[in-house]
Each structure stands twice: as structure tokens, then as C-alpha cells.
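In: take this sequence and fold it.
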Amino acid sequence: MTESQPTESPETAAPPDGDHSGEGLDATDTPHNVRELSNVPSVEVISRAAVMLMSAAAEKLGLAEEDPDDSPVRDLDEARRLITSLAGLITASVEYLGPHAGALRDGLQTLQRAFREASSEPDPPGQGPGEKYTGPVH
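Out: Reported below is the predicted structural model:
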């Protein structure tokens, strides 16, 4: 779902002196690499939000580290919140996601399982993060 974005043209790039005043742009102009939100399809907005939640949850689970147990950023409370939010978003949006739904659900279940494995006292089935929206994940 990656869409290439044009790079900044010399007219819209920040000046070398660090002045970001927007010289050369009036109130109706936007840099070439910025898309109007009204032109972005809803499935893309939802998918990007889901990917951001997934990435943040993975970080909070320590999955970016070689040994997640030793991750200095591991925070299971924060991971629980992110996974639950992701589950709510995917569950509420599944009918609009089309072919993206399966991959997003798989990613969610992977995070839910990783959370269960990381917990010193795993939640009972159906009470883990997001499971009130997805059902129990084993």
C-alpha cells in the first residue's frame, strides 16, 4: 500500500538558512509532496491509521529489539491500549477494507499473541487486549 510521493521541488524546499516561513507559497498553495485530505480515499486513511497503531504496539511490545524481554521501550500497558484501539478500528472498518482486511486482522492477531507471550500473567481467554472486539485469541 505504498504510494510514491513526489519529492520537494526547489521552489518548495526549505531554504538552506533554515527559514521555514513558506516564502513563495500563498494561502492556497501546498508543497508538491502534500496531498489534500479530501483527495485521500477512506480505505487509505483507515489502513494508514491501522499500520501506525500496529507499528506503535510492536514497539511497545519490544518486537523491534533482538530480545524483546530486554527492550528499554517495552511497556505492556501502552501496548494493551494500542492493540485494543487497533482491534476496535479494524472491527468497525472491516467492511470497507476489502482485500486489506485479512492482512490487518492477521497483524492484529500476531500482536495479540505476542502480548499474551510477553505477559507474566496472561489474561484469561477473551480478556486480552482487543479481544472484546475480536473474540478470544489463543
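
In: switch to C-alpha atoms for all contacts and neighbour counts from now on
Out: OK.

In: following the helix or strand where residue 79 lies, which helix or strand shows up next?
Out: Residue 79 is part of helix 76-97, with elements assigned from DSSP states H and E. Using DSSP H and E, the next helix or strand after helix 76-97 towards the C-terminus is helix 100-118.

In: for the comparison step, fold the sequence that follows:
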Amino acid sequence: MDTDVNVREMVDVPSVEVISRAAVMLMSSAAEKLGLADDEPEHSATRDLDEARRLITALAGLVTASVEYLGAHAGPIRDGLQSLQRAFRETSAVPDPPGQGPGEKYTGPVH
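Out: Have a look, this model is predicted:
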């Protein structure tokens, strides 16, 4: 049964890797929703700031809750999160007040 194979494989994966993979998936999806994968992000067909806000907030919650377990992975993941938060702020036609942008209730204001 395929489910048994997947479960057995996940048992062997360290938690830091599972958390890091989830963070990378959230980052990638948020970047897509910000249109950052396109040459002209402001005209991207995939741009959806509401979806990007949700993904960035989920990422911020994950990072905040798991930072003590991430070790050497914490810095790059936090940097990626802050880059997405800044990109969101720059992209938004009506910027959120400091501390109220996506994920900022977990990370503090990002300028």
C-alpha cells in the first residue's frame, strides 16, 4: 500500500527537514502569489495579494513556533520570510501600518 511506504519514509525524516520543507513550500507559493516569478510582477496573472498575505502569515507562524528547532536553517528561512514581507509591502497599493502587515503579529514590524 502506497500510504505505508510514505509513512515509513516520513518516519526517517528529521523534524528540522520537515519544518524546512514546509517553510520552503510556503515561501515558494507566497512568491508566486506576489508575482515574483514573472519578469513583470506588477502584471503577473498569478498575483493574488490576499492569498500571499495568508501564506506569509502562515510562514511567520511556523517560523516563530519552530525557530528553536531550526538550527542553521533559521537564518536563511527568516531572511526569506522578511524578503517576502518587504515585497508584499512594496507591492500593496495601500500599505499596512507597521506591525499589521502579513505575519508581523508574529515577527514584529518589517520596514
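
In: quick one on the thing from earlier: in the helix holding residue 79 of structure 1, what's buried?
Out: Buried residues in helix 76-97 of structure 1, counted by 16 or more other CA atoms under 10 Å: 76, 79-80, 82-90, 94, 97.

In: and those as TSV, adding distance to residue 36 of structure 1?
Out: Putting the buried residues of helix 76-97 of structure 1 into TSV (distance: CA to CA, whole Å) gives the following:
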residue	distance to residue 36 of structure 1
76	36
79	31
80	33
82	27
83	29
84	29
85	26
86	25
87	28
88	26
89	23
90	24
94	25
97	21
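
In: any idea which of these is the one closest to residue 39 of structure 1?
Out: Closest approach between those and residue 39 of structure 1, by CA to CA: residue 97, at 17.4 Å.

In: isn't the closest one up against residue 41?
Out: No - if you go by CA atoms under 8 Å, residue 97 of structure 1 and residue 41 don't touch, sitting 11.0 Å apart.

In: excluding chain neighbours, what is closest to the aligned partner of residue 105 of structure 1 in structure 2?
Out: In structure 2, the residue paired with residue 105 of structure 1 is residue 78, using TM-score structural alignment. In this structure, residue 78 of structure 2 finds its nearest non-sequential neighbour in residue 63, 7.2 Å apart by CA to CA, 6 or more residues apart in numbering.

In: contact partners for the one you found?
Out: Neighbour list for residue 63 of structure 2: 23, 74, 77-78 [criterion: CA atoms under 8 Å, 6 or more residues apart in numbering].

In: just tell me what residue 72 of structure 1 corresponds to in structure 2.
Out: By TM-score structural alignment, residue 72 of structure 1 lines up with residue 45.

In: and for the closest residue to its match other than its chain neighbours, the neighbour number?
Out: The shortest distance from residue 45 of structure 2 to any non-neighbouring residue, by CA to CA, 6+ apart, is to residue 35 (7.5 Å). Using other CA atoms under 10 Å, residue 35 of structure 2 is surrounded by 23 other residues.

In: is residue 35 of structure 2 in a helix, a strand, or coil?
Out: For residue 35 of structure 2, the assignment made with DSSP: H, G, I helix; E, B strand; the rest coil gives coil.

In: and it? What does it align with in structure 1?
Out: Aligned partner of residue 35 of structure 2 by TM-score structural alignment: residue 62.

In: isn't that match up against residue 79?
Out: No - in this structure, residue 62 of structure 1 is not within contact of residue 79 by CA under 8 Å, at 9.5 Å.

In: overlap in contacts, these two.
Out: In contact with both residue 62 of structure 1 and residue 79: no residue, using CA under 8 Å, 6+ apart.

In: how close does the most centrally placed residue in structure 1 sit to residue 89 of structure 1?
Out: Central residue of structure 1 (CA atoms, centre = their mean): residue 52, 1.2 Å from the mean position. With distances taken as CA to CA, to the nearest Å, residue 52 of structure 1 is found 12 Å from residue 89 of structure 1.
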